[in-house]
Every structure is written in C-alpha cells, then in structure tokens.
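Asks: Predicted coordinates and the sequence they were generated for:
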Amino acid sequence: MQIDVWGEDEGALLVCREIQDVTADVKTFLFEPTSPSIFQHEPGQFVTLQLDIDGQPVSRCYTISSPPTRPYLLGITVKRQPDGLVSNWLHDTLGPGDLIRVDGPFGSFTPGRSVASSYLFLSAGSGATPLASMTRTAFDLSSGGDIVYVHSARTPADILFRRELEHLTNLAPRISVHHVCEGDAPGERWNGLRGRLTPEMLRLVVPDLHLREVYCCGPAPYMAGVRAMLADLGFDMSGYHEESFSFEKLPVDEVVAVLDAQGEPAEPDAAPAALVDAPAAPTYSIEFARSGRIFTCRADEKILDAAYVAGLAPASSCGQGLCGTCKSTMVSGSVDMQHQGGIRPREIAQNKVLICCSTPTSDVVIDA
C-alpha cells in the first residue's frame, strides 16, 4: 500500500532519478521517494529544498512543475542564475542517485479541486512552472474547463516546455497555448506574437477574457504590468491570482517570497500616524535553548526579525509563513502565529511554530 511521502515532520528524503534539459539554462530535476510512497500536492504548490552547500545549510523554495496526477515522481524546473548559489549547485553538482531533503508542499496559488468554466494562464520566464503543473493536471484529468495559456519569453529558444505544450494542444482542443517572444533566437526567426504582452494581444487570443479565472506568475514587473493591463480592460480582479518568488538574488539568510494570492497590488505606504502618544508594545524574552542565546522581542515584532537584530541567523526562506523552513518547537510560552499554510495542524498541536510569522504574547523558549 502506498502512503503519502510528506508524512515526515522534518521533510521527506528523496532521491534524484533524472535530470532533463529544458532550455540551454533550464533543467528539470525529477525525484522519487526513498521508500514506497506517493506525492500528494495541488498543482501550483511549491516545496522547500533543505541543502548543505560547502558545509552551509541553505533552504530554497521551488514550484513543483510536475502534476499531482503523476504521483510517483516530483519535478522542479530550475533556471541557472549567474550569481545563484542554489541554482548553480543544482545544475553543476546534483546528479541521479543523489539524496536531498525536501519539505512541503506549501502554497495557496492553485485552483485546487475547484473547477472554473474557463481559465487564462499568464506567465513569463520561470513563472511557467506552476502553470505547467496546472496545465498538465487539466490535461490528465480531462477536466471540463478550457484553458488559454499565454507565455512570454525573450526568444523562442527560451520557451519552457515548448514541445510538450504543443503536443498537449494537438491532443486536447480545449487547451490553447500562445507564446509571445521579444526577439528571434539564433537559427530561428519568430513569426508568432512579438514584443511584450499587450492589451491588443489579449483581445486577440482571449476575446472572452472577462469570463475567465486568471492565474499569473512571473517577475514582479511583468505581474505589475498584467495587473494594470487587466484593470484597464475592466477585468474583475476578484478572479485574478498571482505568485512570484525571488530567492536566488538574495543572501542565504534574507530570502524573500513575494506572494499575493488574492491578486491585489501591494498597499502604498500608510499615511503618517496621528501625532499622539501611543502605548509602547510589551517586550518579551525569547530564549533559543540549545544555543543558550536570549534576546528581547516586542509584541508587535516577528520573532525571526528580532533574532536577526540580535545577530542570529535562524534558517528561513519565505518570511511569510509559507514554506516551513523556520519551523521550530516551542518549549514554553505562547505566540500569535499568522501563517499562510506552511505548518500543519498536527504540528501546531505538537507546539511547533513558524518564527517568521509569530509574535510573542509571553516570554518564549524555542528549541533552537
């Protein structure tokens, strides 16, 4: 009998089975469990890789590009970044047969089991990975909703999963894929949609835009442009969802995930507070028991932020309560934890907390 590979609280130990070249600088890494089990996740979710690179513990989050409908292998698709610590290590060092520890799955950027009548998928660059998982899932399940998928790339040589997507469209007429390229590739002139995504292109390829649920993933400037474009077209933004991660360009202990599952633009800076005396937030003692370090943390301050100020560097990745990297056991005390799905109910019952999204409500002792 197969069991869920994610049953372990400390992450699953996986073995790399195959590495596929997607483009000149993008590879897909396929993993399988080390014991008889299957992967269970939703299309669009991500996992956190727990790595040891030159003796330094490093965590990174990558979207699962494989669909949950193919549960015996899990794939992540990684673009090599010029200064990317983890992407370069994966491309240059990881090979078939190597073991890796992975935690997850996490994230709410997914249609889940809800079925809309029709979808519009928009992606740019590596943002194709979650939408590829969603498209593969829809194909495998022969779900009733039709999909228009528009992907933006620099050149035709940079289009992720190009041949596979063309194959899916030939087999499933309800899946329509369109690529937008900024320029030609060496040896290939691009004759399709050219330049950058525009409202005119959307009107051409998806005339029923207003009837669709939109999922968007890509670099922050791309998604900001999409939001503005959809708003100008009168699209109801309650049907818009986006996700973007920016890990590789940041220091190991300052990784940031940018996520707005509801698709709303970030709020502008708040207006200055009224010039009145406000009561200071209470301050509590935080102890990391194993290291013996004790520092203070305000009641309106995240424990992880206070640890950084104190000169400590706990493991963390997303900073939003999504990935579970900073999961720790609370020996005593109480916190207000506003997580985004990075911790399971049974773990909370075992006094585990995510310190990146927890503020203290008393003195706290952490097993760290």
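Replies: All right, it came through fine.

Asks: from here on, contacts and neighbour counts on C-alpha atoms
Replies: Will do.

Asks: how about the helices in the chain?
Replies: 85-92, 128-141, 162-171, 199-205, 220-232, 303-309, 345-349 (DSSP state H).

Asks: Deepest-packed of those helices, please.
Replies: helix 128-141 (a mean of 23; mean count of other Cα atoms under 10 Å).

Asks: quick revisit: out of the helices of the chain, which comes closest to Thr283?
Replies: For these, the distance to Thr283 is smallest for helix 303-309, at 11.0 Å, taking Cα to Cα.

Asks: How far does the closest one sit from its chain's centre?
Replies: Relative to the chain's own centre, helix 303-309 is displaced by 23 Å; criterion: Cα atoms, centre = their mean, to the nearest Å.

Asks: which helices and strands sit right next to that helix?
Replies: strand 293-298, strand 358-360 (3 or more Cα pairs under 8 Å, 6 or more residues apart in numbering; DSSP states H and E).

Asks: one more time with 10 Å
Replies: strand 283-288, strand 293-298, strand 358-360 (3 or more Cα pairs under 10 Å, 6 or more residues apart in numbering; DSSP states H and E).

Asks: how about CSV for the ones you listed, with distance to Ser246 and mean neighbour count added?
Replies: Formatted as CSV, those follow (distance: least, Cα to Cα, whole Å; neighbours: other Cα atoms under 10 Å):
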stretch, distance to Ser246, mean neighbour count
strand 283-288, 29, 18
strand 293-298, 27, 18
strand 358-360, 22, 24
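
Asks: let's bring in a second one:
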Amino acid sequence: MDPIETTVAAVREVGPDAVAIDLETPAGFEAEPGQFVKLSTEIDGETEGRFYTVSSPDTDETFEFTISYDPDEGGAFSEYLLNIEAGDTVTITGPFGGDYYEDEARVVVLAGGPGVGPAVAIAERALADGNEAAIVYRDDHPLHEDRLATIATTGADVFILSESEPLTDAVADVLTNDEGEQVFIYGFADFLEDANDAIEAAGGQPEEAKAENFG
C-alpha cells in the first residue's frame, strides 16, 4: 500500500512509559495481527519514520499500535509520537510482514517487552475466531495488563514473568506440539534467543515459529 494520511482517533496509557495509539483505518487498508506498518512524518524538513506492529485484533474502523519509550532517551521522532493527540494526522505505509495470524487452531505467543502488543492482538483474534490461545510474556513492567487479564478469563493460559525468570517452565506448560498449533515470538534479539531455547527444550521446533525481531 502506498503512503496514506490518516487521523489519530485516540491515545491512552497502557503501562509504565507506554501508550497505545488508535488510528482511523483508511479506506482499503487491512492488516492481520502480527503484521506491521511504517509510521512517518516530516520533522525539520526531513521525513522520519519507524515500524510498529499492529496491536489490535482487527482493523475494523480503527487499529492500534503500542509504543514503549525510555523517558531519558529518544530523538525527534520519539518526541513527536509522545506529543501526538487525537485529531492529529499521520502517514502510514503497509502493512508489511509475512509472519502473522492465519486462523491457526491454537496460537502460542511468546513476547518480550513491547512484543506484548502483537501478543494480545493475536490471542484476542484467535479467541474471537473460536480458536485456542496462550501467552508467555516477560517484562519487569508489564503493559496491557487489563487485556491480558481478560484473555486469561476466557480460559487461555497467560504467564507474566519478570526479566530474571527463565522461559523454560512456562513454555513447557503451554506448548502442546500438536498439529495445528502455531508459535509466535515477538521481542528483541536476546528474547528471541531465549524463546528458541525454551521451545527446543519443550520438544518443539523453533525454526517453525513465526517471529519478529525488534532489534
């Protein structure tokens, strides 16, 4: 999809130093949970942009992405996003990415830090479709706790771990290795490495996981 301008519908806090931004869905735009878009704007005469993974279960009318930030660090684009308000216009391009939810019978999402955005989106979509879901999320400052709690009340397995806790036991609890089960991994490189090790320890196939490395 070519770059297209759209409008911010809402901005809200979703945890420590994190916000979710809802955008109005442009005509003809569709994205599946797990795909990502490029958000861009012009700052001091230069076009600046970054990629963000969709954190809403669908793109009906609006769609969401989640931003976590370090208040002691950041640049012009981070400042732009942190000051964005409902009614502002932004430019999006996409969607991008081939590792997304495709109506699998059971989804197991392993998420580190900001990877919780696509994790809750995929789990919510799977459950709405009548499929099974499980989340293992590691973060010292959890985001989207209300959505995680709601997902857990449906009977889905949700593990929230601190940064110091290993993934091994939780992954072993949620991974069935049955036909129709799909593992997703979202996080930074060190988390992906830990997740792959945990999958292998649980008898799974890490190379078959759908994964996005945030850097």
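Replies: Great, that's in hand. Bear in mind the structure is a predicted one, so any value in this text is a computation, not a measurement.

Asks: returning to that earlier point: of all the helices of the first structure, which one comes closest to Tyr72 of the first structure?
Replies: Between Tyr72 of the first structure and the helices of the first structure, the tightest spacing by Cα to Cα is seen for helix 128-141, at 14.2 Å.

Asks: Just give me the neighbour total for the aligned partner of Tyr52 of the second structure in the first structure.
Replies: Applying TM-score structural alignment, one finds that Tyr52 of the second structure aligns to Tyr62 in the first structure. Using other Cα atoms under 10 Å, Tyr62 of the first structure has 19 other residues around it.

Asks: which one of the helices and strands packed on helix 303-309 of the first structure lies closest to Pro82 of the first structure?
Replies: Closest approach to Pro82 of the first structure among these (Cα to Cα): strand 358-360, 34.1 Å.

Asks: Strands along the stretch 51-200 of the first structure, start to end?
Replies: 56-63, 74-79, 99-106, 118-124, 146-153, 175-181, 193-194 (DSSP state E, counting those that start in this stretch).

Asks: if we can go back for a sec, using a markdown table, lay out the helices of the first structure together with distance to Ala257 of the first structure.
Replies: Shown next, in a markdown table, are the helices of the first structure (distance: least, Cα to Cα, whole Å):
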| stretch | distance to Ala257 of the first structure |
| --- | --- |
| helix 85-92 | 16 |
| helix 128-141 | 15 |
| helix 162-171 | 27 |
| helix 199-205 | 28 |
| helix 220-232 | 11 |
| helix 303-309 | 15 |
| helix 345-349 | 23 |
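
Asks: just to revisit the earlier point, so for Ala12 of the first structure, which of the strands of the stretch 51-200 of the first structure sits nearest?
Replies: Shortest distance between Ala12 of the first structure and those, using Cα to Cα, is found for strand 99-106: 5.3 Å.

Asks: Including distance to Val102 of the first structure, could the helices and strands packed on helix 303-309 of the first structure go into JSON lines?
Replies: Listed next are these as JSON lines, based on distance: least, Cα to Cα, whole Å:
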{"stretch": "strand 283-288", "distance to Val102 of the first structure": "24"}
{"stretch": "strand 293-298", "distance to Val102 of the first structure": "28"}
{"stretch": "strand 358-360", "distance to Val102 of the first structure": "23"}
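
Asks: Which among these is found nearest to Pro33 of the first structure?
Replies: Set against Pro33 of the first structure and scored by Cα to Cα, these come closest in strand 358-360, at 31.8 Å.

Asks: in the second structure, what residues pair with that closest one?
Replies: Counting by TM-score structural alignment, strand 358-360 of the first structure falls onto no part of the second structure.

Asks: other SSEs contacting that strand?
Replies: Packed against strand 358-360 of the first structure by the contact rule (3+ Cα pairs under 10 Å, 6+ apart) you find strand 283-288, strand 293-298, helix 303-309, strand 335-337.

Asks: Great, nothing more from me.
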